[in-house]
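Asker: sequence and predicted structure, then a few things I'm wondering about:
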Amino acid sequence: MNKFEFVAPCHFGLEAVLKKEILDLGYEIVSVEDGKVTFTGGVDAICRSNIFLRTTERVLLKVAKFKAETFEELFEKTKLIPWENYIPVDGKFWVAKATSIKSKLFSPSDIQSIMKKAMVERLKVKYNVSWFEESGMEFPIRVTFMKDEVTIGIDTSGASLHKRGYRKLVSKAPITETLAAALIMLTPWNKDRILVDPFCGSGTIPIEAAMIGANIAPGMNRSFLSESWTHLIPKKTWYAAIEEAHSLIKEDVELNIQGYDMDGEIVKAARENAKLAGVDQYIHFQQRSVSDLSHPKKYGFIITNPPYGERLEEKEELPKLYKEIGRTFNALDSWSYYIITSYEDVQKYIGRQADKNRKIYNGMLKTYFYQFMGPKPPRPKKEFEN
């Protein structure tokens, strides 16, 4: 079986979560760096990682890694890559994205242009043609420069993997599906525990939790760019991965997940999104403010993404809001609660120091995942026979 290397990018600060997911799929880790995990696998890894991974943004088929400090060096080394092993004669290929950090070559448009020329020159010779129609399958290339080291990959996913296909309606400041899944996976929550999101917006955190609880693969209801690469991936490999995903769903699972929001319209949208995700039966959505939050059960989890106050007029309201959050959450004194926000005075206004605080970059925005742990519930007593 041919082995390939893959690069899976993720939010900065969530590499360990993604690494565990990849290991759980049975693939070998090559490296873990800021914002990405590199791993190896056969051609089946393209299908399975796209369908099963909850916390990566996309899966790149890595084709080369080298050092380049000049455009001439970039051209020559790009030209040496065996592009004909991946791209057929009628394939459409382009450098979709170029990023550069602390490198001598930093202009994305120049990098894209030079690399495309090098690819064309290579494939002209290999296919003995002078012009490419580019009417067939698509092969978007992504390249990153880090301290003059170049990593080149072909995007197998297409639309970002956070686009699961269920979120047709969104709230004002939605959290991405990949980030929501990662936050849940950073906590000890499991399908047997209560989960409440009192700022649920369009329902992303409760929906991702329900999908995790019912073991529904995040990529089951969408398509991927590499599905058309039949010269590299047999159709039966995709069918096998989808069949595997269906076989792992826990149809009879019982979940206690609730989502609340003050905005009645956005609560309706959350219900619709949950229906599209196939998890509406597991989640109770209700219009309710955070100050009205209470629960009869003694132990539970709150995982939430409250307003950050990105606009000036909203910032002035934040002390009042976070005091209210503190009063409400602290009244549930045996619960654990987890808050992601860019607001740095959370602990001051909640009135309690977080047990853990993890820095996570949501795009370019630095956020903090504050973790306030409640006591562990007692183990259920075992019944012994006489």
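Answerer: Looks like it came in fine.

Asker: from here on, contacts and neighbour counts on C-alpha atoms
Answerer: Fine.

Asker: what's next to the longest helix seen in the chain, contact-wise?
Answerer: Criterion DSSP state H: the longest helix present in the chain is helix 108-127. Residues from elsewhere that reach helix 108-127 (C-alpha atoms under 8 Å, 6 or more residues apart in numbering): 71, 74-76, 78-80, 83-84, 89, 94-100, 105, 130-131.

Asker: quickly find the element holding Pro140.
Answerer: strand 138-146 (DSSP states H and E).

Asker: so what secondary structure elements neighbour that strand?
Answerer: strand 92-101, strand 149-155 (3 or more C-alpha pairs under 8 Å, 6 or more residues apart in numbering; DSSP states H and E).

Asker: ok, 10 Å please
Answerer: The contact analysis (3 or more C-alpha pairs under 10 Å, 6 or more residues apart in numbering; DSSP states H and E) places strand 138-146 against strand 60-67, strand 92-101, helix 108-127, strand 149-155.

Asker: buried stuff in it?
Answerer: Across strand 138-146, burial judged by 16 or more other C-alpha atoms under 10 Å covers Glu138, Phe139, Pro140, Ile141, Arg142, Val143, Thr144, Phe145.

Asker: check contacts around the closest residue in space to the last one that isn't next to it in sequence.
Answerer: It refers to Phe145. Leaving aside its chain neighbours, Phe145 sits nearest to Ser100 (4.5 Å; criterion: C-alpha to C-alpha, 6 or more residues apart in numbering). Ser100 makes contacts with Phe106, Ser107, Pro108, Ile111, Val143, Thr144, Phe145, Met146, Lys147, Asp148, Glu149, Val150, as judged by C-alpha atoms under 10 Å, 6 or more residues apart in numbering.

Asker: take the one below as the second:
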Amino acid sequence: MDKIELIAPCHFGLEAVLKREIQALGYEISSTEDGRVSFYGDLSAVCRANIFLRTAERVLLKAGEFKAETFDELFEKTREIPWENYIPENGKFWVAKAASVKSKLFSPSDIQSIMKKAIVRRLQSSYHKEWFEEDGASYPLRVFLKKDMVTVGIDTSGISLHKRGYREVSGKAPITETLAAALIMLTPWRGDRILVDPFCGSGTFPIEAAMMAADIAPGMNRSFTAEDWTNLLPKKMWYEAVDEAESRIKANIETDIQGYDIDGDVIRIARRNAREAGVDHLIHFQERNVRDLRHSGKYGFIITNPPYGERLEDKKDLPQLYRTFGESFAGLDTWSAYMITSYEDAQRYFGRKADKNRKIYNGMLKTYFYQFLGPKPPKKNNSRMDGC
């Protein structure tokens, strides 16, 4: 298998960010669709994509794609896929998820059952066995049907990639690590610039930013389903990918990344999470109200996920909270602010219309990524004068 195609699902609306990440790893994009990006690579791309991609939800090995309008077609075309190239004789396999959009076949349970039977039939023929113990490595399948086109992927990740391994305990209304990373990448922020999150909760924005600044790969401290696929991926490939990740870490950088929250218990959780991620020395967390938001530096960034009234009784406090946030930001006259929220009146009470506004789905929740842009910092003069 010299060349394979991989599928990386992501948050709707953030495909361009993931596409840039994949290209930066050196891989060729094969297609971009709503909520996923596909690309070509060799088998080592499975390891590198899982370890390095910050904005992908998981990495799927594409096993096949075909059109099916009836369950008979689904069965026969699933059986035509050379499953013996992927699943060993003792492999455990099942259709973990089936999703259907604008297709004649729409029952997930029926799709899952029929495809499982078709794979069994294929493997019975290939391995000349009637019964499989399925006591070996796991090969969970994920299937997408869109306009009767069936795309079949084998999940190499297992637990979603937003589970970096540093956040066992979350604060209230957490934002996922993959979404936080993608939103930071939508801004011009870089590791040598100031970043403050005045509603940091369990610390996801500051931690993801610090990991980017130090070039710490997000998948370094977790495991993946495909690590057990020794029939496809030698352990050496995983060791090489981890070695590459370790060689890229910038150990001696300095940053100005800060996280504030009014809840002291949540700040303690954020500090613990930062320690687990190995970036606690790069972040300053503090119990602080948003009305006390201030900084002596210029041209900084606020990137945050403020409360948006998940519970009905909280909604009455939102106008004053956003008003206070806007007033504090107004005092930072050279700064830029970026906030993700589902609160429809955010701009009204913030006191300023966003320069840019991007609709993003956080799970099933429609949110907006408001961008309030400050002036660009003056360019640094790198020229040197003789005699100085």
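Answerer: Thanks, I have the structure now. Everything numeric in this text was worked out from a predicted model, so none of it was measured.

Asker: before we move on, back to that, which two among the buried residues of strand 138-146 of the first structure are spaced furthest apart?
Answerer: Within the buried residues of strand 138-146 of the first structure, Glu138 and Phe145 form the most distant pair, 23.1 Å apart (C-alpha to C-alpha).

Asker: dump the contacts of Ser100 of the first structure to a markdown table, plus distance to Phe66 of the first structure.
Answerer: A markdown table is the format used below for these (distance: C-alpha to C-alpha, whole Å):
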| residue | distance to Phe66 of the first structure |
| --- | --- |
| Phe106 | 16 |
| Ser107 | 18 |
| Pro108 | 17 |
| Ile111 | 14 |
| Val143 | 11 |
| Thr144 | 11 |
| Phe145 | 10 |
| Met146 | 11 |
| Lys147 | 11 |
| Asp148 | 9 |
| Glu149 | 6 |
| Val150 | 5 |
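
Asker: what's around the residue nearest to Lys67 of the first structure when sequence neighbours are not counted, how many residues?
Answerer: Leaving aside its sequence neighbours, Lys67 of the first structure sits nearest to Glu149 (C-alpha to C-alpha, 6+ apart; 4.4 Å). Neighbour count for Glu149 of the first structure, taken as other C-alpha atoms under 10 Å: 16.

Asker: I'd assumed Thr70 was in contact with Glu149 of the first structure.
Answerer: No: using C-alpha atoms under 10 Å, Glu149 of the first structure is not in contact with Thr70; the gap is 11.5 Å.

Asker: gap between the residue nearest to Phe75 of the first structure when sequence neighbours are not counted and Glu72 of the first structure?
Answerer: The shortest distance from Phe75 of the first structure to any non-neighbouring residue, by C-alpha to C-alpha, 6+ apart, is to Ala118 (5.4 Å). Going from Ala118 of the first structure to Glu72 of the first structure by C-alpha to C-alpha, to the nearest Å gives 10 Å.

Asker: between those two, point out the one with more neighbours.
Answerer: Ranked by neighbour count (other C-alpha under 10 Å), Ala118 of the first structure and Glu72 place Ala118 first, with 19 against 11.

Asker: what's the offset of the strand holding Pro140 of the first structure from the middle of its chain?
Answerer: Mean-position distance between strand 138-146 of the first structure and its chain equals 19 Å (C-alpha atoms, centre = their mean, to the nearest Å).

Asker: surely Glu324 of the first structure is in a helix?
Answerer: Yes: assessed by DSSP: H, G, I helix; E, B strand; the rest coil, Glu324 of the first structure belongs to a helix.

Asker: grab the nearest non-local neighbour of it.
Answerer: Ser291 (6.4 Å).

Asker: how many residues are close by Ser268 of the first structure?
Answerer: No, residue 268 of the first structure isn't Ser; it's Lys. For Lys268 of the first structure, the neighbour count with other C-alpha under 10 Å is 18.

Asker: what about Phe285 of the first structure, which SS state?
Answerer: Applying three-state DSSP: Phe285 of the first structure is strand.

Asker: pull the contacting residues for it.
Answerer: 196-198, 200, 203, 206, 257-261, 267-268, 270-271, 274.

Asker: what is the equivalent residue in the second structure for it?
Answerer: Aligned counterpart of Phe285 of the first structure in the second structure: Phe285 (TM-score structural alignment).

Asker: ok, its match to Asp2 of the second structure distance?
Answerer: On the measure of C-alpha to C-alpha, Phe285 of the second structure and Asp2 of the second structure end up 47 Å apart.
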